[in-house]
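In: Pasting a predicted model and its sequence here:
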Amino acid sequence: MSEEIKTLTISIYTENNIGLLNRISAIFQRRHINIESLTTSQSEIENVNRFVIVVKMTETQAKKIVGQIEKQVEVIKAYYHTNDETIFTENCMFKIKSELLFEEPQIQNIIKESDARIVTVNREFFVLENTGRRHEIEELRKKLDKFGIMQFVRSGRIAVTKDEMKITELLSK
């Protein structure tokens, strides 16, 4: 019986070195695994960065990839988690013609219903920002699409685990 392909979040704690992103992405590329989203930022530990990578693969594949990632010199620790083991969200921004904000009452209803917030307004355009799960952002995009979106951008997943990751303890040893 074949193992189920799942959406998994891989967290990688690293030193911040040039070229590491290329080497990590090459590990996925060699296995023909597409990266659905990738976010990197400062972690909770000073001078330690954290990659959050979303992929669709089996847990067996994830164990192998995490092992390979940990062989990189700058990698401190790597983990993988299922969606049930994480709390996650994405951010997005929409740039839309300003006239629509005043001429289309439906747009104001969409903004209220989705809990989006207006970041800026000028004569030419306004910018909406929203946070949520990917399907919620896609739903909002579909609703706004019929009015014309000038620009759209969505972040990669940001995530924390429900369980403690004990990375701080690992580094203090």
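Out: Happy to help now that I have it.
In: make it CA atoms for all contacts and neighbour counts henceforth
Out: Fine.
In: Next, please give the residue ranges for the strands of the chain.
Out: Along the chain, counting by DSSP state E, strands occupy 6-14, 35-42, 49-57, 75-82, 86-97, 117-121, 125-132, 151-154, 158-161.
In: Adding distance to Asp145, write these out as a markdown table.
Out: A markdown table is the format used below for the strands of the chain (distance: least, C-alpha to C-alpha, whole Å):
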| stretch | distance to Asp145 |
| --- | --- |
| strand 6-14 | 27 |
| strand 35-42 | 22 |
| strand 49-57 | 26 |
| strand 75-82 | 31 |
| strand 86-97 | 10 |
| strand 117-121 | 17 |
| strand 125-132 | 13 |
| strand 151-154 | 10 |
| strand 158-161 | 25 |
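In: Include distance to Pro105 and mean neighbour count when you put those into a markdown table, please.
Out: Output for the strands of the chain, formatted as a markdown table (distance: least, C-alpha to C-alpha, whole Å; neighbours: other C-alpha atoms under 10 Å):
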| stretch | distance to Pro105 | mean neighbour count |
| --- | --- | --- |
| strand 6-14 | 38 | 22 |
| strand 35-42 | 34 | 15 |
| strand 49-57 | 37 | 21 |
| strand 75-82 | 40 | 19 |
| strand 86-97 | 14 | 18 |
| strand 117-121 | 15 | 14 |
| strand 125-132 | 15 | 18 |
| strand 151-154 | 21 | 13 |
| strand 158-161 | 33 | 19 |
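In: also this one, for the comparison:
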Amino acid sequence: MENKIFTISVYSENNVGLLNRISGIFLKRHINILSLNVSESEIENVSRFIIVVKTTEKWVQNIVGQIEKQIEVIKAFYHIDEETIFLESAIFKIESSLLFDERQIQNIIKESHSEIVTVSRDFFVISKSGKRSEINELYDKLKPYGIMQFVRSGRISVSKEKMEVTTLLEDLK
């Protein structure tokens, strides 16, 4: 079986230590987490983990099964990229003088569909949301001008198919 990128969605109660136990499942199998995001979900008092890994389908099935054995976990799913809509976000901090002195910077911002978040005397900040490749392309274009700081979020995603978590929770009530 070949390695593919999988997005694992985990719906859970928000309890201390769960992230550590979930990451331990990957550690035991020597599978690197490429991206991790934890936030509130569409369901009140339920958190959602979005974990991106590169592995085989057999291993991801095994991992999802192990994650679901955690007491606080309500349900876990996995998807390939074609089954999800996903984005990452990034912010770039650049020296302010470049915004006014280098016309090309303004063209890069416009062409990349990014936006200026703030401008101060010493720096300005650009925000970009999109696919990882789009963010990498913007990074490569800005790098020759000098990036003071750069940060990228983990993947956020929604499945194209309906996920039956809400129905599952209603059945548990």
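Out: Yes, it's here. Because the structure is predicted, anything quoted here is derived from the model rather than measured.
In: picking that back up, between the strands of the first structure, which one is closest to Leu144 of the first structure.
Out: strand 86-97 (8.7 Å; C-alpha to C-alpha).
In: Which residues are in contact with the residue nearest the centre of the second structure?
Out: Residue closest to the average C-alpha location in the second structure (C-alpha atoms, centre = their mean): Arg155, at 1.4 Å. Contacts for Arg155 of the second structure (C-alpha atoms under 8 Å, 6 or more residues apart in numbering) come out as Ser35, Leu36, Asn37, Ile50, Ile51, Val52, Phe86, Leu87, Glu88.
In: And for the equivalent of Ile109 of the second structure over in the first structure, the neighbour number?
Out: With TM-score structural alignment defining the correspondence, Ile109 of the second structure maps onto Ile111 in the first structure. By the criterion of other C-alpha atoms under 10 Å, Ile111 of the first structure has 18 neighbours.
In: Repeat that for Glu3 of the first structure.
Out: Using other C-alpha under 10 Å, Glu3 of the first structure has 10 other residues around it.
In: And the closest residue to it other than its chain neighbours, how close does it get to Gln42 of the first structure?
Out: Spatially, and ignoring its direct neighbours in sequence, Glu3 of the first structure is nearest to Thr58 (6.2 Å; C-alpha to C-alpha, 6 or more residues apart in numbering). Separation of Thr58 of the first structure from Gln42 of the first structure (C-alpha to C-alpha, to the nearest Å): 28 Å.
In: again, but for Ser114 of the first structure
Out: Taking C-alpha to C-alpha, one finds Ser114 of the first structure at 29 Å from Gln42 of the first structure.
In: what do you get for Glu138 of the first structure?
Out: 27 Å.
In: next one: Arg50 of the first structure
Out: From Arg50 of the first structure to Gln42 of the first structure the distance is 6 Å (C-alpha to C-alpha).
In: Also Phe88 of the first structure?
Out: 17 Å.
In: just Ile33 of the first structure next, same as before
Out: From Ile33 of the first structure to Gln42 of the first structure the distance is 25 Å (C-alpha to C-alpha).
In: hmm, back to that, to Leu170 of the first structure, which of the strands of the first structure lies closest?
Out: Between these, strand 75-82 lies closest to Leu170 of the first structure; by C-alpha to C-alpha that is 8.8 Å.
In: Since that was my last question, I'll sign off now.
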